[in-house]
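[1] next comes the sequence, and after it the predicted model I'd like to discuss.
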Amino acid sequence: MRQTLETSIYSASFTDTRFFAFSRRHQRLGRIDTPVPLFANSSILKAATYYDTLFSVGFSESSLSALDNKFPENESPAIDINDYGYDSDSDLSDYDETAPSENEDDVPSQQESNESPVQGDVGEPREQPGAISAGKLGRTVIVKDAALRTYTALIFYLYTGEITFRSLTSSQREPSANAESSRSCSPKSMYRLADKLGVEELKRLAFEALKANLGETNIVQEAFSKFTATPGFEEIRSMELGILRQACRSTKVQSDLPQMMRRAVRGELPHAEEMVDSLIRRIIA
């Protein structure tokens, strides 16, 4: 059953809604590209209490079009990394910046975008299964602020109530087999998306997964990250500040924190102003 549901996400055979989510990041050129289609069945999604939210927050510009693999011609197959809003999103795959091609400045063509493989397990491209009914119409949404991997996990969660999170890169933990599946995602990426959509239970699950990934080895790095500084993420900042205080006597934190504070003083971390202010207030309180 789970395999059937996962397969349906990449096929329009039994669906009436199509999302295009971007999958790759090109840091040097400052863009996110390679959109890949995902499909959803509204009759299944209606069983979830979050269905109305899915289509009422941020998707007012959806359009009625054929449910095929072709990216809409009136949309750009690449977006500026600043417009994406989360340039460190670990759910995006990265181009090999060390091996530039002659055409690296070109935006992926319409054909390239339409033929982009869906990523299965890490490093393994997977062809999109299932025949797509010619001329079948449905709603099309271009997702410009969440990665393909994150959105796949979201749809699967709305179908089943199940979610698998990957370990934070900063935690240096060995990934489990389940965490590397195509429907797993970063807890930070999902927290950001669930917060935007108002999917509170999923947001809570992402919060708990993020918290479980924090410790003395990575708390300083995460506490001063752009993600933690996101406006409205007060509970993230409060939680990480608490963990930082608990770990402040560890050798790792005592080594990392002064270095991070020096960077903040030099103006290298303008986004971390609130975290620095909170630390100072805790010290003098």
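    Sure thing, it's come through.
[2] when you work out contacts or count neighbours from here on, use the C-alpha atoms and nothing else.
    Noted.
[3] tell me where the stretch 1-150 of the chain has helices.
    Taking DSSP state H, counting those that start in this stretch, the helices of the stretch 1-150 of the chain run over residues 2-9, 42-45, 51-56, 81-84, 110-114, 148-160.
[4] show me what the fourth one is packed against.
    When you say that, I think you mean helix 81-84. For helix 81-84, the packing partners by 3 or more C-alpha pairs under 8 Å, 6 or more residues apart in numbering; DSSP states H and E come out as strand 31-40, strand 137-147.
[5] next one: it to chain centre, how far?
    Averaging C-alpha coordinates over helix 81-84 and over its chain gives two centres that are 13 Å apart (C-alpha atoms, centre = their mean, to the nearest Å).
[6] buried stuff in it?
    Using 16 or more other C-alpha atoms under 10 Å as the burial criterion, the residues of helix 81-84 that qualify are 81, 84.
[7] next, the one to line up against it:
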Amino acid sequence: MVQKTQPDKWEGNPPRVTSFLKFRVPRSRLSPVCGFGWRFRSAITMSRKNEASLSLWFDPHLCGGMRLSSFEIEVTIVKSRGQESIDIGPVTMVDCTEFICINDHRFSPEGSFIELTITLKFSSNDHLCFPTFDPPPVIQDGVHSVVPLPGGAPSVVKALLTSLDRPSFVDTKLYLYSARVGGRVRRPKALFGNSQLLGSSCSYFNDLLFENDFRGGVPCDLYGEDTEVIKKLADSGYGYDSDSDLESIYSDEDIDEGEEAGHDGVSSDKDNGVENAPTSRTHPTVGIRAAGLAHAINGTAYKTVKAYIMYIYTNTIEFGPLWSTRKSGRSDSPLEQDSDLGRIRCSPKSMYRFADFANIPELRERAKEGIKQNLTEQNIVTELFCSFTFKYPEIIEMETDFLVENFTAEVERALDEALQMIVVGVKPSCYQVLAFTMKRLRGQDTETAWAMVNSSVSA
């Protein structure tokens, strides 16, 4: 595969993004996502004279719908084994709507690796504003990954300017469930954020915070507790148990003393079970101390949205391991063990689910990659037939590809066990996953396999 040798370099004047790629010859390769959504494909063809021709294409991918002025692409080919660098470009591109061949260059195929430095230079007429700081390194240690993403610098500036005219940067309070007790969601917690940054991050939060047809915020004291808002939380709609960011509470001994079930699973102890909300006992001030709007968010866990807010503030997202990768038995969630270390980790499944619901393609792609990095021969069958996977065709495809490419005797035994559970009705929702998997194992490509599955379902 094509690898990134270092994070993308972002420059603001003029706006441009440089990607550093490395791949092995002689195959067609597709790069990871670069910039704010594009990719590159490279292909090597050999001649009878043992000469190789390198073709490089630009794939707009996630940014295919953007309407930009013409932009330039500059390519530097750094050959392996000490061969000289070759500059190609600049090449002027019209827009981000086509899969376009950039250039073609002949070189000796003796080296086993080719390195590319590719820069996209945008027009100042597009008013793009890129971060100019060096992002933190990508960490891939098998346990978690930290993936730097470009941020919305104009939104940050606007939020900071607005905060100069009021006493608090924070003006929004979000209530979400944080735990699951005996199969029910419990323990609402309050998250705090800035409405300008939240609203500009995606259409979901813009609609929630600013659109009149959706606006459901209740004026509140940010330091107080909002019982009426908490009552809007529902204990349904969370959709799956597999790798949820809800903390698992296993027995009554794990429940705080005095806590008992209340309305819709809301804790009904004397503090309403709400954490992160200072009470009048700790702030004995009369009247409203910090005005804002409070919202109830259903269907998404506290930990997931907390990680998302951190993402839009700092341009980084950090994923924890899947439960199926852990060899030990029951223990506290690994996602809850980092609070004292200044880190926020979430489940890549939970973030994928939220990003898909909120229509955030870049974040959804990163969460998908976080899931992929956790796949092993030991857990692939568990993941493929879990309560999360069957809802998302691209996750089914990704995990089936992994299973087909790593179909060992161990994987085959695990698949046989999964078949037994599906046959006896333990996993009735996994029929399509199973049908698709079997057709891929029999040699069908992805498109043909889906067509056969869909035709059998509609028959």
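    Looks like it arrived, so ask away. This structure is a prediction, so every number in the text was calculated from the model and none was measured.
[8] please state their TM-score.
    Structural agreement between the overlaid chains, expressed as a TM-score with TM-score structural alignment, normalised by the length of the first structure, amounts to 0.77; 258 aligned residues with a C-alpha RMSD of 3.5 Å.
[9] just to revisit the earlier point, turn the helices of the stretch 1-150 of the first structure into a markdown table, including distance to residue 62 of the first structure.
    Rendered in a markdown table, the data for those read as follows (distance: least, C-alpha to C-alpha, whole Å):
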| stretch | distance to residue 62 of the first structure |
| --- | --- |
| helix 2-9 | 18 |
| helix 42-45 | 14 |
| helix 51-56 | 9 |
| helix 81-84 | 18 |
| helix 110-114 | 19 |
| helix 148-160 | 16 |
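[10] out of the helices and strands packed on helix 81-84 of the first structure, nearest to residue 163 of the first structure?
    Proximity to residue 163 of the first structure (C-alpha to C-alpha) singles out strand 137-147 among these, at 15.7 Å.
[11] could you tell me where that closest one falls in the second structure?
    Using TM-score structural alignment, the residues of the second structure aligned to strand 137-147 of the first structure are 291-301.
[12] which residues does that stretch contact?
    Contacts with stretch 291-301 of the second structure, where a contact means C-alpha atoms under 8 Å, 6 or more residues apart in numbering, come from 170-178, 216-222, 226, 229-230, 232-239, 244-246, 350, 354.
[13] burial of residue 267 of the second structure, as a residue count?
    20 (other C-alpha atoms under 10 Å).
[14] how about it, nearest residue that isn't a chain neighbour?
    Take residue 267 of the second structure and drop its neighbours on the chain: the residue closest to it by C-alpha to C-alpha, 6 or more residues apart in numbering is residue 273, 4.6 Å away.
[15] give me every residue that touches the aligned partner of residue 38 of the first structure in the second structure.
    Aligned by TM-score structural alignment, residue 38 of the first structure pairs with residue 191 of the second structure. The neighbourhood of residue 191 of the second structure, defined by C-alpha under 8 Å, 6+ apart, consists of 173, 174, 175, 176, 276, 302, 306.
[16] and the aligned partner of the first one in the first structure, how far is that from residue 55 of the first structure?
    It refers to residue 173 of the second structure. The alignment partner of residue 173 of the second structure in the first structure, by TM-score structural alignment, is residue 18. Relative to residue 55 of the first structure, residue 18 of the first structure is positioned 12 Å away (C-alpha to C-alpha, to the nearest Å).
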